[in-house]
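Asks: just a sequence and a predicted model for now, questions to come.
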Amino acid sequence: MACMKLGSKSDAFQRQGQAWFCATGLPSDIIVEVGDMSFHLHKFPLLSRSGVMERLIAEASEEGDEKSCINLPDIPGGPKTFEFVAKFCYGVKLELTASNVVYLRCAAEHLEMTEEHGEGNLISQTETFLNQVVLRNWKDSLRALQTCDDILTYADELQITKRCIESLAMKASTDPNLFGWPITEHGGPMQSPGGSVLWNGISTGARPKNSSIDWWYEDVSTLSFPLYKRLIAVMESRGIRQEVISGSLTSYARKYLPVLNRHQVVNDSSSRLEPVGLGAMVSEEEQRFLLEDIDRLLPMQKGLVPTKFLFGLLRTAMILRASSSCISNLERRIGMQLDQATVEDLLMPNFSYSMETLYNVDCVQRILEHFLAMDQITGGASPCSVDDGQLIGSPSLTPITMVAKLIDGYLAEVAPDVNLKLPKFQALAASVPDYSRPLDDGLYRAIDIYLKSHPWLGESEREQLCRLMDCQKLSLEACTHAAQNERLPLRVVVQVLFFEQLQLRTSIAGCFLVSDNLDGSRQLRSGVAGSSEGGWTTAVRENQVLKVGMDHMRMRVCELEKECLTMRQEIEKLGRVKGSSAWENVSKKLGLKMKSQMCSAQEGSVSKQKNGNGKNRHGKHKKTFTPDPEA
């Protein structure tokens, strides 16, 4: 730390208990009381340097007291500062540093230690040191600003606080590469004790070069929050980028909100300056005020703050019972960048007194609504097409597709909660637009888990829940699982089987089209190039193999249509059959037929793979059966 030496005499002050004595060989003729400390001094050194002391001594002498006693209750810095003032008046050696110059400057102003009472008085000395040394150095400016907390009123009157803040803001917003400052490392051999860079052994007052934009985050986090807020405001006025300001606020919050650093060693302070005037944030009220202020300071802009950190702030706000506006702002911030979140982030415990559910589903619902509203504003919410499970459309649809997958994963995690009501589960699942889900496998998984965890749901409630998913958007694996899922309503299983059959017919039709195109192209090549007899024989053989395969696939399709027709007839009989025993018999029959159908579909797929290439010219299929929507 930079310093300036004052005075030349040896120290003649001695302390005895709560009293200081100046051993000059002459008995003291004045006692100055400062707080709980007494200073036994002499009148002349004091009155020759201070206008206040001159008046007080004169008033005490008029009263006729042999040994004057003066009380100074309001001197900035208290007894410790007055000790330095007294030594300065006696010409004793002392050092001005960044840690004591603010106290001495304010005390000198309070005691009127101007040039009228002696050349090179304490006001001019401290002002010179502040302007020419302290404010030119990052570390010294920071330390001086920290000391302003104890005497903030005096420091503000003398503009010391403002000058320190502006000095720090200017240095934080300046690129050191522009000035070619010498490259040194913190604590290196070429660095002065005050943290300034040494150039040929001379202190330049410049901070060490560091290419990272966050080099000053840890230093300014040692300030009390009122001073820190003032520093941030000045930095913003100087045009420092919002992402840099947000990074500093994030660093400050992580340091003083213990809930955000559950796994961090709290008492590790060996590598940083201790905060002055802030202390440990042990009070919930202090932490709540700090969190609400940080929320007000953070810019409302997407991507400036990590999503995981915002979720941490939101959890902390709920624990500390922060204001509703603070919680709402944090939810809105998260909603703006929900596509960057993970399922683990969304799993926020329910801190309400009612404890209706294990996780705060209502909060996630509000966050999703904020995201969808922002997506509408940015024009991201527009229809798109789906081809083989892949989105085709505007790149702006990617975030909403990620959010749809995120919400489906979250629903699967909260579905086992027996206290999660069906309307709340449905509302969250239905909030995601249909076009944002290329596949409904994730939603089907969440619905299946919910049905398993809530076996008491009635048939109508199960059907209502299953309407959330589109059976046409299930993959082959999901269809296979759903066709054998006893928890699903019967009509949902029938729909799954029907659409699975439809997909099979579509695949077969595609094979026919490829076969016809292949046959035509071979004829064209044969007519143009005049292929050899051996090549023609090979083509005929391949065509025969493909024909056999297609005939076999056609037979399987006919069998599937018959099975579906039989199942429809059985379902229609359900309306006329009464009694539980009759229902059980029909259910058994349907169960056997479903399994038979699944096996047939799988055999047809294997047959298709074995007879993959060749040519065929068969006619169209018979008309496909479409089940009654009411079935």
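Replies: Structure received. Numbering: from 1, shown residues only.
Asks: drop to CA atoms for contacts and neighbour counts, all remaining ones
Replies: Noted.
Asks: what's the burial count for Glu127?
Replies: 17 (other Cα atoms under 10 Å).
Asks: quick check: the nearest residue in space to it that is not next to it in sequence vs Thr126, distance?
Replies: Spatial nearest neighbour of Glu127, chain neighbours left out: Arg105 (7.1 Å); criterion: Cα to Cα, 6 or more residues apart in numbering. With distances taken as Cα to Cα, to the nearest Å, Arg105 is found 6 Å from Thr126.
Asks: one more to weigh against that first structure:
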Amino acid sequence: MGFCCDLEVDVNGEETFLLDKKILITFSSKLSRLFSGLTRKAGTLKVILPDFPGGAEGFELIARFCYNNGRAEISPVNAVLLNCAACFMEMDQVCSGTPSLLHQTEKSLEEINSWTWSQLLVALKQCQDLLPAMNSSCLLQKILDSLVGRLALPSVVSPCTPSSSSGCSSFQLSSDSRSTDSVKNSWSRTTWWFEDLVFLNADLIDKVIKMMVSQKLDHVTLSRFLFYYQKSRFLIAGPAEKSKTTEVVVTLLSSLDRSSVSCKGLYDILRMALSLKVSKCCKNILESLIGSQLDQATLDNLLVPSPHGKGCIYYVNLVLRLLKSFLGGQFSSTQLKKVAALMDLYIAEVAPDSSLKPTKFVALVAALPDSARDSYDGIYQATDIYLEVHGGLSEEEKMTVCCALNYEKLSPEALRHLARNSKLPSRAAAKAVITSQQTKLKSLLPNTHPLKDFSYSASCYTIEGSKDKKGDLDQILLHVRKIELSTENERLRAHLQGMQWRVIELEKACKGMQTRMEHMMKSRLQARSLPKLCS
């Protein structure tokens, strides 16, 4: 039987098909409804299908089905595409007792649980290629349910083996993914599926991981996959896709147990995110994740370069936000001391930065509570370096920097060095001397406290009526006052000697200037009084 070519179909501007209108409208309710009002019988009609799912390939499958009297070979390879195209063309009509294409594809998809892993992946890739047309279909959800359900099985292993790697290679080509030989050869029982799902876009990965979480899959495995997925996608993605991928991955990581998320992996994402245009919400979530594990960080993790145009070498504001996030959560004293030790290293590293403002330096030191540090020697060394680099600070600014120190937690060696340190304000040096003397006194009387405690103890002894003990305390108090007076006198004497030395130096300088001026005046007078030579 001959066929009439009275219908021209333009599919997505890719290809034009010349077909028999009568054959197509027999199976397609959409075309039948479209041509039902036409009275013209002659000539060729043209139909433009701008958003046909699957493009020319999908329409060709539809045409072959129609020309084959409603018969088609439906398999896992083409079931998704045929189903989506049949929905688009409304091919739900029964013709001469032959089931509609939509019915045939839906019946084939009922056997989805018997499909192989590779067939599921092929179908899933077709669904992704057919988006957003697949969004309104329940087929995508069926495929995802089957795929995640298999991964949720406790004894699931890779469907491929080294001997059957050739059978898996067919999907590698169809999914446009990179070679999986390096992963397949390891046959890890928990990570074998990682590279199989890398081809999925960020929206589908979001659906898949949320389903895996609901199926109680191991959070450590899921976090490892998300880090792997993000790195793999970055190899081929553009800036916009990188930003989208980062936002999805960070949001998914935040839904997992915090202890299952790698601290190093978070810092790797952070460094990449800083160069991308990701949302503020994404940055806040990422910093919260990192802050909760700050005790596991290393110095290299914190040494993040400052954004362009900020002036400082390192991103100090980021570290301050991470500290705030850490302190806002739950932590033990051991974790707090680990963070304090890390911060001492960080402060020593950023102290030589000439662009670091005093307020930022003090903020870094004061960010943690005083109980976090058993010793302030490291902070003092960093302060010494900072004041050496920032020699132009005023006395008040220097004193503000020094006020961040806890003198009572400085070692005797640090106190002695501080008292003689010319880079520090005199008030800081005096405080160091007083603290040193008080420390010596505490060592002599380990069960007592500073001067106020002595007075309190004396009153207690008076109440008890022990005159001998009160007399001993009076002598101790007198000795303390003598120590304080002698210390103050020594400081004043040193200050006066310094002033006298500076006066002497100024006098010497003035005399030298006067001598040079006199020589200059004499030389000028001699030059004017010389007679002119005759020619």
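Replies: Received, thanks. Please read these numbers as outputs of a predicted model, since none were measured by experiment.
Asks: any chance you could compute the TM-score here?
Replies: Once superposed, the chains reach a TM-score of 0.70 (TM-score structural alignment, normalised by the length of the second structure), with 454 aligned residues with a Cα RMSD of 4.3 Å.
Asks: picking that back up, doesn't the residue nearest to Glu127 of the first structure fall inside a helix?
Replies: Yes. Arg105 of the first structure forms part of a helix when assessed by DSSP: H, G, I helix; E, B strand; the rest coil.
Asks: pull the number of nearby residues for the residue mapped onto it from the second structure.
Replies: Aligning on TM-score structural alignment places Arg105 of the first structure opposite Asn83 in the second structure. For Asn83 of the second structure, the neighbour count with other Cα under 10 Å is 25.
Asks: just checking, Asn83 of the second structure touches Leu102?
Replies: Yes. With contact defined as Cα atoms under 8 Å, Asn83 of the second structure counts as touching Leu102 (6.0 Å).
Asks: Lys207 of the second structure -> the first structure?
Replies: Per TM-score structural alignment, Lys207 of the second structure is aligned with Arg230.
Asks: name the helix or strand for Trp439 of the second structure, please.
Replies: That one is not Trp; residue 439 of the second structure is Thr. helix 426-444 (DSSP states H and E).
Asks: so who does the match of Arg105 of the first structure touch?
Replies: Asn83 of the second structure makes contacts with 101-102, 105-106, as judged by Cα atoms under 8 Å, 6 or more residues apart in numbering.
Asks: could you dump the residues you listed into JSON lines with secondary structure and distance to Lys469 of the second structure added?
Replies: Listed next are those as JSON lines, based on DSSP: H, G, I helix; E, B strand; the rest coil; distance: Cα to Cα, whole Å:
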{"residue": "Leu101", "secondary structure": "helix", "distance to Lys469 of the second structure": "108"}
{"residue": "Leu102", "secondary structure": "helix", "distance to Lys469 of the second structure": "105"}
{"residue": "Thr105", "secondary structure": "helix", "distance to Lys469 of the second structure": "103"}
{"residue": "Glu106", "secondary structure": "helix", "distance to Lys469 of the second structure": "100"}
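Asks: ok, of those residues, which come out buried?
Replies: For the contacts of Asn83 of the second structure, a burial check counting by 16 or more other Cα atoms under 10 Å picks out 101-102, 105.
Asks: how much space between the residue sitting furthest away from the middle of the first structure and Ala539 of the first structure?
Replies: For the first structure, the largest distance from the centre (Cα atoms, centre = their mean) belongs to Glu533, which lies 72.2 Å off. Distance of Glu533 of the first structure to Ala539 of the first structure, computed by Cα to Cα: 10 Å.
Asks: and Leu130 of the second structure? What does it align with in the first structure?
Replies: When the first structure is aligned by TM-score structural alignment, Leu130 of the second structure is paired with Ile151.
Asks: so can I have TSV of the buried ones among the contacts of Asn83 of the second structure showing distance to Met272 of the second structure?
Replies: Shown next, in TSV, are these (distance: Cα to Cα, whole Å):
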residue	distance to Met272 of the second structure
Leu101	48
Leu102	46
Thr105	44
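Asks: ok, so of these, who is nearest Ile25 of the second structure?
Replies: Set against Ile25 of the second structure, the nearest of these by Cα to Cα is Leu101 (13.3 Å).
Asks: and the closest one, what's its match in the first structure?
Replies: Alignment note (TM-score structural alignment): Leu101 of the second structure maps to Leu122 of the first structure.
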